[in-house]
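Engineer: Give me a 3D structure for the following:
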Amino acid sequence: MDEIAFVKSNVQNQQLIKKIRKYNDSLAFKSLFQKYLPVVCNSITRYHFRFLEIEDLVQEARLVCYQDVLAYKLKSQVSFGKFFQRSLRNHYCSLLRKENASKRQQEKYAESFEEVLENRRDYSVSLTSFSYYPLSILIAQEQLQEAIEYLSEMEFEIMYLLMVEHQTPERIAAELEKETIQIKRAISRCHKKISETIQKK
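Structural biologist: Predicted structure coming up:
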């Protein structure tokens, strides 16, 4: 999107937001949400929900969008689209965290760790690789299940990207708009929390 189109889109968003806030305009909200439906669909596909229906996830996205309409600062340097995308990512990650905390997800984690173990030889043993952290060896699916309860939403998202999507700390940092050192420290904290959980068993 070029600069002119970006500015035009942002102006349109602000006009819709004002209508929604002032008149609770359902048509304005429908128009705004429809504009970011591709973002919603991409997020649903990315996070691999197993027990939530697509219709439910779209409804969750509508709620997030409406909350963002009320919370968004019109003079912000961040576009509404970026603001909504970040909020939706955090919300879906929170839902996924709750879903994965259920015992129904044990099979999913067993499969995830089996895949990590099978592909472990493809990862170099370094600080930037998952194999540096012996989670795939130390953690049984039930132990991981319990350990997740002690991770913050941000820590869970980082570990999900690291373990399930096999992203590097550098790529995770870019996606979450954090410094690489912050991501590495978060991974280290997660490793410590999970290790402590295992030692208590």
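Engineer: When you work out contacts or count neighbours from here on, use the C-alpha atoms and nothing else.
Structural biologist: Noted.
Engineer: Residues contacting whichever strand or helix holds residue 34, please?
Structural biologist: Per DSSP states H and E, residue 34 falls inside helix 26-35. Defining contact as C-alpha atoms under 8 Å, 6 or more residues apart in numbering, one finds that helix 26-35 is touched by 13, 16-17, 19-20, 62, 65-66.
Engineer: After that helix, which helix or strand is next?
Structural biologist: Once the chain leaves helix 26-35, the next helix or strand it forms, by DSSP H and E, is helix 37-47.
Engineer: list the buried ones in that following helix?
Structural biologist: Across helix 37-47, burial judged by 16 or more other C-alpha atoms under 10 Å covers 39-40, 43-44, 47.
Engineer: One more, please, to line up against the first structure:
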Amino acid sequence: MANIAIVYFSKCGATKALAEHIAGGIRSVLNAEPVLLEIQPKDIIEGRYTNDAIFEQLKTCDGIIFGSPTYMGGPAAQFKAFMDTSSDTYCEQDWKDKWAAGFTCGGSLNGEQEQTLFSFFVLACQHGMVWAGLNTSEHTSDKGLNRLGSNIGLTACNNHIDELVDENDAQTAQYLGLRVARLATQ
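Structural biologist: Model prediction:
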């Protein structure tokens, strides 16, 4: 059984909704199971992420999908605290050769969301992980998968009405989960 972790922070619910859609995509693959791990602000003390249990869970996973809203062109501070704390994991090479991917959500169609994905990509590379971007070219219209056209990972835009995500972004999230699960179970 391949366990794929989805480690994410969500303030208003849109990023959490994407994480749940990604989990649905993972579940659709035989012998793959999602592990949803939400970054909680209470676990950040003096700017440092302190939940060691999440790092223990991540050691046993075959892949990790990182997720955060994009704030001011980068990951939320809560997720950045998690990233910084992963330096101990880096020293031990606990994530080496695991699959990695990323997703983000913002309040506009761009908002430099790819910068957040680049942060996740660099984090994955520093940990010796193998990055899985989106392998779809259906973004030639806003009706298909990957409507915002980012191949490095999933970018999404919330709808500002109920803080949920666009239906196409939700489908792309499910596809990202399916893609990483297929890679991890090969």
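Engineer: Next, the TM-score between them, please.
Structural biologist: TM-score for the superposed pair, counting by TM-score structural alignment, normalised by the length of structure 2: 0.28. Supporting figures: 75 aligned residues with a C-alpha RMSD of 4.2 Å.
Engineer: hmm, back to that, take the buried residues of helix 37-47 of structure 1 and write them to CSV, including distance to residue 96 of structure 1.
Structural biologist: Shown next, in CSV, are these (distance: C-alpha to C-alpha, whole Å):
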residue, distance to residue 96 of structure 1
39, 17
40, 15
43, 12
44, 10
47, 7
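Engineer: Pick out the most distant pair among the residues you listed.
Structural biologist: Greatest spatial distance among these (C-alpha to C-alpha): 39 and 47, at 12.5 Å.
Engineer: So which other helices or strands are in contact with the helix or strand hosting residue 61 of structure 1?
Structural biologist: Per DSSP H and E: residue 61 of structure 1 is located in helix 54-71. Contact here means 3 or more C-alpha pairs under 8 Å, 6 or more residues apart in numbering; DSSP states H and E; on that basis helix 54-71 of structure 1 packs against helix 3-23, helix 26-35, helix 37-47, helix 80-100.
Engineer: how long is stretch 161-171 of structure 1 end to end?
Structural biologist: End-to-end distance of stretch 161-171 of structure 1: 9 Å, with C-alpha to C-alpha, to the nearest Å as the criterion.
Engineer: any idea how far residue 17 of structure 1 is from the residue of structure 1 most remote from its centre?
Structural biologist: The centre of structure 1 is farthest from one residue, residue 23, which by C-alpha atoms, centre = their mean lies 32.3 Å away. Here residue 23 of structure 1 is placed at a distance of 10 Å from residue 17 of structure 1 (C-alpha to C-alpha).
Engineer: swap in residue 108 of structure 1?
Structural biologist: For residue 108 of structure 1, the distance to residue 17 of structure 1 - C-alpha to C-alpha - is 40 Å.
Engineer: again with residue 142 of structure 1
Structural biologist: According to C-alpha to C-alpha, residue 142 of structure 1 and residue 17 of structure 1 sit 45 Å apart.
Engineer: out of those two, which sits in the busier spot?
Structural biologist: Neighbour comparison, residue 142 of structure 1 and residue 17: the larger count goes to residue 17, with 24 against 14 (by other C-alpha atoms under 10 Å).
Engineer: Identify the residue spatially nearest to the more buried one, adjacent ones excluded.
Structural biologist: Leaving aside its sequence neighbours, residue 17 of structure 1 sits nearest to residue 69 (C-alpha to C-alpha, 6 or more residues apart in numbering; 5.9 Å).
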